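Peer 1: return atomic coordinates for the entry below.
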Amino acid sequence: MTSPLDHITDHRIIPVVVIDDAATAATLGDALVDGGLPLAEITFRTSAAPDTISTLADRGDLIVGAGTITSVSDVDAAVQAGASFLVSPGLSQAVVERAAEHNILLIPGAVTATEVQRAVEWGVRTIKFFPAETSGGIAAIRALSAPFPAVSFIPTGGVTAMNLADYLALPSVVAVGGSWMVERSLIATRNVNAMTQRTTDALRIVRAYEKENAA
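Peer 2: Now for the predicted structure:
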């Protein structure tokens, strides 16, 4: 059975979603599936997040995670809603431990060597590098990868279609997180065509990069 992390590393992009109305979840799901990227991180930044996760998870054709997980109660709520993986903007031992109790993948955030080392001590091997661009971007990830060769990074924050391939060129980067494909305004207006096209275009960049760099 393919794990959530396998899905993430296969597709190389996690659409990061801020949604205000769970009634628009169906349109979002249609756009992602039609665009070839059946994967989403629904951030716990709005009250619509739990119902949105439930709606998308019930479809059966999407891998749905919960983002902006900052507390133990967030972990519990996301698991109850049906999330398959969790993403946190920072590093919290309590959150790491509760996710482990639920046996669910957690990708915590870290940007310094101290944070990465602490995450490794807690058994974490895949880290969200956030906010990527304002924390040193590609150069910072390259530098951190030297002392932590067993750690994989998912840069998020400032990643766009313009620099997507540059981040993927780093051996330690297994995927990126980004919201440009599923902007909040596009979800609110149910602009399925725009979301589908942006998703397709993003995946085209990924596949072109992979083809160009295939051994």
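Peer 1: contacts, neighbours, all on C-alpha from now
Peer 2: Fine.
Peer 1: mind listing the helices for this protein?
Peer 2: With helices called from DSSP state H, the chain shows them at 4-11, 25-34, 49-59, 72-81, 93-102, 113-121, 137-145, 164-168, 184-188, 192-212.
Peer 1: compare with the first, here's sequence two:
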Amino acid sequence: MYKKIEEVKLLPLYTATDLTLLDRLEEILIKNEVRFIEVTFRSKLAAPAIKKLSASGELIVGAGTVRTLEEAKIAVENGAQFIVSPAVVPEVIEYCIQQELPVFPGTATPGDIQRATEYGIKVVKFFPADIYGGLKAIKALSGPFYDVKFLPTGGISQENFTDYLQNDSIIAVGGSFILSEDMFREDEGKPADENLRQLVSQIKNS
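Peer 2: Here you go, the predicted structure:
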């Protein structure tokens, strides 16, 4: 899982409020060879969206904004293959370890990262990246935490994401700048397709 996401380098963060858009979403992800999607628990449609996107087996679908054990269990029951949390949530981490499921706990400080590593976790979410120092902070944190990889989200954009990816401590970047529902509502999703195509091209050319 970690190797695959490091190859793709992009983790789209998606909040579903319209399930009719998911077929087009899956099609565009596959077309652009970005087979990862993080469906957030920021809407009541998170579980059915995870289930629908997982059905074909073409995508690696994860659940994001997972703050409770109940949400983690619902996500897994509906096909989630990884879990992303906004913070270090012990009961979620312990459940994922029991299920042998990759989990990316949200961290922002040395204390957060240390707590995550005590569970044997070697890849952490860094959130919100822009508020907590961005790339400069990650460079500083990767000194003492030389064996930890980071997945920054929050404040990442098309203008700065390649700067992050040039750092060896960063496995990938995540965010809604990659894909969002609004991009699918116009012109049969063509803006979403074009945006993702441009991001993939930037990675190849950086």
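Peer 1: Throw the helices of structure 1 into TSV and include distance to Gly157 of structure 1, thanks.
Peer 2: As requested, the helices of structure 1 are exported to TSV (distance: least, CA to CA, whole Å):
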stretch	distance to Gly157 of structure 1
helix 4-11	17
helix 25-34	20
helix 49-59	20
helix 72-81	21
helix 93-102	21
helix 113-121	18
helix 137-145	9
helix 164-168	11
helix 184-188	15
helix 192-212	16
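Peer 1: quick one: those helices as CSV, columns for mean neighbour count too.
Peer 2: Formatted as CSV, the helices of structure 1 follow (neighbours: other CA atoms under 10 Å):
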stretch, mean neighbour count
helix 4-11, 16
helix 25-34, 21
helix 49-59, 21
helix 72-81, 19
helix 93-102, 16
helix 113-121, 16
helix 137-145, 17
helix 164-168, 20
helix 184-188, 18
helix 192-212, 17
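Peer 1: Thr43 of structure 1 is nearest to which of those?
Peer 2: Nearest of those to Thr43 of structure 1, taken as CA to CA: helix 49-59 at 6.4 Å.
Peer 1: average gap between that closest one and structure 2?
Peer 2: Mean deviation of helix 49-59 of structure 1 relative to structure 2 after superposition (mean CA distance after the TM-score superposition for structure 1): 1.0 Å.
Peer 1: that helix versus helix 72-81: what angle between them?
Peer 2: 30 degrees (axes from the mean of the first three to the mean of the last three CA atoms, to 10 degrees).
Peer 1: could you check the angle helix 25-34 makes with helix 49-59 of structure 1?
Peer 2: Using the same axes, to 10 degrees: helix 49-59 of structure 1 against helix 25-34 is 50 degrees.
Peer 1: now for helix 49-59 of structure 1, which elements pack on it?
Peer 2: helix 25-34, strand 39-43, strand 63-67, helix 72-81 (3 or more CA pairs under 8 Å, 6 or more residues apart in numbering; DSSP states H and E).
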